[in-house]
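Engineer: sequence plus the predicted model coming up.
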Amino acid sequence: MQDLEYIELETAPGPTATVIWLHGLGASGHDFEPVVPELGLPEDAAVRFIFPHAPNMPVTINGGMTMPAWYDIKAMDIDRIVDTDQLMSSAGSVGKLVDREIERGVPAEKIIIAGFSQGGAVAYELGLSYPKRLAGVLALSTYFATAKTIQVSEANAEIPISIYHGSFDPVVPESLGVRSVETLKAMGFSPTYQTFPMEHSVCLEEVLDIGRFIRKHVL
């Protein structure tokens, strides 16, 4: 569990809420930084956005090439064989950022964990297992990699979860998004699920809905 480097952006002084947003494989915290002005948040909303950079590590499916990754992916079959220990370690590292936000005065229940693709798998693990009540989880074009091993905390047993997926996603098939919804419902959660006619990316309609999620749960 290591300390992560990150980008920090505040929409106004004295933030009262935080969104920690995790990028996908091979990307960086800069990936979603431009999205903030497109969320349609109120002008007076004071939200701190934290975009961590994943550590560099060899990734098996990319020929062992070293790149930013939250965990190793060993096979790209439908079940995604991943290094669960590395995923959980990354969740712990992001959890340290949550701890820090609480120390800075932002209540846990005003902190949202968001993640795209690999980052979304980490967001599931952290958001559902964190010991204090969080505001919500945003899962973008991702999959629930630790569904069989996660230890759901009592505090987050009813955490709001919004899931988004591209119906033409060639990287993370939409079937994995649907499976996440079914699994979460079987575990007692009530996730919302939306698809968009896109590939492995985000679109403006999705971004605007994320903005509505933020307004509803932390503003």
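Structural biologist: That came in fine, so what should we check first?
Engineer: contacts, neighbours, all on C-alpha from now
Structural biologist: Will do.
Engineer: which residues are in contact with the residue with the largest distance to the centre of the chain?
Structural biologist: Distance from the C-alpha centroid of the chain peaks at Gly63, with 25.7 Å (Cα atoms, centre = their mean). Listed by Cα atoms under 8 Å, 6 or more residues apart in numbering, Gly63 has no contact partners.
Engineer: how close does it get to Val98?
Structural biologist: 33 Å (Cα to Cα, to the nearest Å).
Engineer: what's the local residue count around the closest residue to Val82 other than its chain neighbours?
Structural biologist: Excluding the flanking residues, the one nearest Val82 by Cα to Cα, 6 or more residues apart in numbering is Ile73, at 4.4 Å. Ile73: 21 surrounding residues under other Cα atoms under 10 Å.
Engineer: Ile73 and Val59 touch, don't they?
Structural biologist: Yes. At 6.2 Å, Ile73 counts as touching Val59 under the criterion of Cα atoms under 8 Å.
Engineer: toward the C-terminus, what is the element adjacent to the helix or strand hosting Ala91?
Structural biologist: Using DSSP states H and E, Ala91 sits in helix 84-103. Toward the C-terminus, helix 84-103 is succeeded by strand 111-116 as the next helix or strand (DSSP H and E).
Engineer: distance from that following strand to the middle of the chain?
Structural biologist: 4 Å (Cα atoms, centre = their mean, to the nearest Å).
Engineer: next one: the residue nearest to the spatial centre of the chain from Pro42, what distance?
Structural biologist: With distances taken as Cα atoms, centre = their mean, the residue of the chain nearest its centroid is Gly115 (2.1 Å). Distance, Gly115 to Pro42, using Cα to Cα: 22 Å.
Engineer: now do the strands in the protein.
Structural biologist: Taking DSSP state E as the test, the strands found in the chain are 6-10, 17-22, 47-52, 56-59, 65-68, 73-75, 81-82, 111-116, 136-140, 161-166, 192-196.
Engineer: then this one, side by side with the first:
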Amino acid sequence: MTHTLNTIIEPDRDQLANTSIIVLHGSGGQGDDFRPLIPLLQLPATQGAMRFLLPDAARRPTDDSGIERSGWYDRPDDSGQRDDIGLAIATAWVQVLIESEIERDVDSRRIFLVGFQQGAEIACRAALTFGSRLGGVVAMSTDLSQLATDDVTEANRDLPLLIQHGFRDDVIAEHRARSGADRLKQQGLTVEYLPYDMPHGFCTTQIHDVRRWLGTRLKAAPLPVWRCF
């Protein structure tokens, strides 16, 4: 069982990417699920040429029947025990993706993680424990009440986190998401929490808010200066 990167969307018009967005799907999903949202997230070229990485989580058994579905880590068992090994493996794997973008000369402050459900927790873990300053994280429809903050790096201690959730979410109750956001604020993290009148999923207003949020963050992140030799 391995996570894979099967979908990369490069900037239009043969531009050289200077901004990277890593998008992590939820349990049972796949990276390509987010492809229809990419045009809605594109910013003016003056704010950066964006590369989108849409990885796929490994497939794993979900119950005793042996039926497999995608997941960044196993669901808690009947005793409530969390899959700490799976969480650690997925976190490290995403951090390798981040490092690969830095090696491609993308400034770490112009690298953002977006995650849905399970993917949101992995996005937060990977970003908050990364050694270099990143741009920020968008966490959608997730419960971060058990997100560990003991090993947050100094570089990302005040990393911007945008947490979004639906009032009508019947998979993860909205009060759980709000409670998780409040807990992170109390621990000193920089959190913006936005609720929406929607179920477990996406809405247009939410995506527009992500675009606005990204634009604000990118204005504060320097664009590279390409020199000809």
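Structural biologist: Done, it's in. All figures in this text were calculated on a predicted structure; none of them were measured in a lab.
Engineer: what would you report as the TM-score here?
Structural biologist: TM-score for the superposed pair, counting by TM-score structural alignment, normalised by the length of the first structure: 0.91. Supporting figures: 216 aligned residues with a Cα RMSD of 2.2 Å.
Engineer: in a markdown table, list the strands of the first structure along with distance to Gly211 of the first structure.
Structural biologist: As requested, these are exported to a markdown table (distance: least, Cα to Cα, whole Å):
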| stretch | distance to Gly211 of the first structure |
| --- | --- |
| strand 6-10 | 15 |
| strand 17-22 | 11 |
| strand 47-52 | 11 |
| strand 56-59 | 30 |
| strand 65-68 | 27 |
| strand 73-75 | 31 |
| strand 81-82 | 31 |
| strand 111-116 | 12 |
| strand 136-140 | 11 |
| strand 161-166 | 12 |
| strand 192-196 | 14 |
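Engineer: kindly compare burial across those and name the winner.
Structural biologist: Of all those, strand 136-140 carries the top mean neighbour count, a mean of 28, counting by mean count of other Cα atoms under 10 Å.
Engineer: now that strand against strand 17-22, angle please.
Structural biologist: 30 degrees (axes from the mean of the first three to the mean of the last three Cα atoms, to 10 degrees).
Engineer: how far apart are strand 136-140 of the first structure and its match in the second structure?
Structural biologist: Here strand 136-140 of the first structure, set against the second structure after superposition, deviates by a mean of 0.3 Å using mean Cα distance after the TM-score superposition for the first structure.
Engineer: which helices and strands does that strand pack with?
Structural biologist: strand 111-116, helix 118-129, strand 161-166 (3 or more Cα pairs under 8 Å, 6 or more residues apart in numbering; DSSP states H and E).
Engineer: do that again at 10 Å, thanks
Structural biologist: With contacts taken as 3 or more Cα pairs under 10 Å, 6 or more residues apart in numbering; DSSP states H and E, strand 136-140 of the first structure sits against strand 17-22, strand 111-116, helix 118-129, strand 161-166, helix 174-186, strand 192-196, helix 204-218.
Engineer: got the buried residues for the fifth one?
Structural biologist: If you call a residue buried by 16 or more other Cα atoms under 10 Å, then helix 174-186 of the first structure has these buried ones: Glu174, Leu176, Gly177, Val178, Ser180, Val181, Leu184.
Engineer: give me the aligned partner of the fifth one over in the second structure.
Structural biologist: Using TM-score structural alignment, the partner of Ser180 of the first structure in the second structure is Gly180.
Engineer: Gly29 of the second structure versus its match, what's the distance?
Structural biologist: Taking Cα to Cα, one finds Gly180 of the second structure at 23 Å from Gly29 of the second structure.
Engineer: one more: Phe52 of the second structure?
Structural biologist: In terms of Cα to Cα, Phe52 of the second structure sits 17 Å off from Gly29 of the second structure.
Engineer: check Arg157 of the second structure too.
Structural biologist: In terms of Cα to Cα, Arg157 of the second structure sits 30 Å off from Gly29 of the second structure.
Engineer: now swap in Arg168 of the second structure and tell me
Structural biologist: 20 Å.
Engineer: cool, and Pro36 of the second structure?
Structural biologist: Distance from Pro36 of the second structure to Gly29 of the second structure, by Cα to Cα: 14 Å.
Engineer: follow-up on the earlier one: indicate which one of the helices and strands packed on strand 136-140 of the first structure is closest to Tyr6 of the first structure.
Structural biologist: In terms of Cα to Cα, the element of those nearest to Tyr6 of the first structure is strand 17-22, at 9.8 Å.
Engineer: ok, average deviation of that closest one from the second structure?
Structural biologist: Mean for strand 17-22 of the first structure is 0.4 Å (mean Cα distance after the TM-score superposition for the first structure).
Engineer: what's the matching range in the second structure for that strand?
Structural biologist: Going by TM-score structural alignment: strand 17-22 of the first structure matches residues 19-24.
Engineer: tell me the gap between the matching stretch and the middle of its chain.
Structural biologist: 7 Å.
Engineer: ok, now stretch 2-11 of the first structure?
Structural biologist: Using Cα atoms, centre = their mean, the offset of stretch 2-11 of the first structure from its chain centre is 14 Å.
Engineer: contacts made by it with the rest, please.
Structural biologist: Outside of stretch 2-11 of the first structure, the residues within contact range by Cα atoms under 10 Å, 6 or more residues apart in numbering are 17-20, 22, 28-30, 33, 36-37, 41-55, 89-90, 92-94, 96-97.
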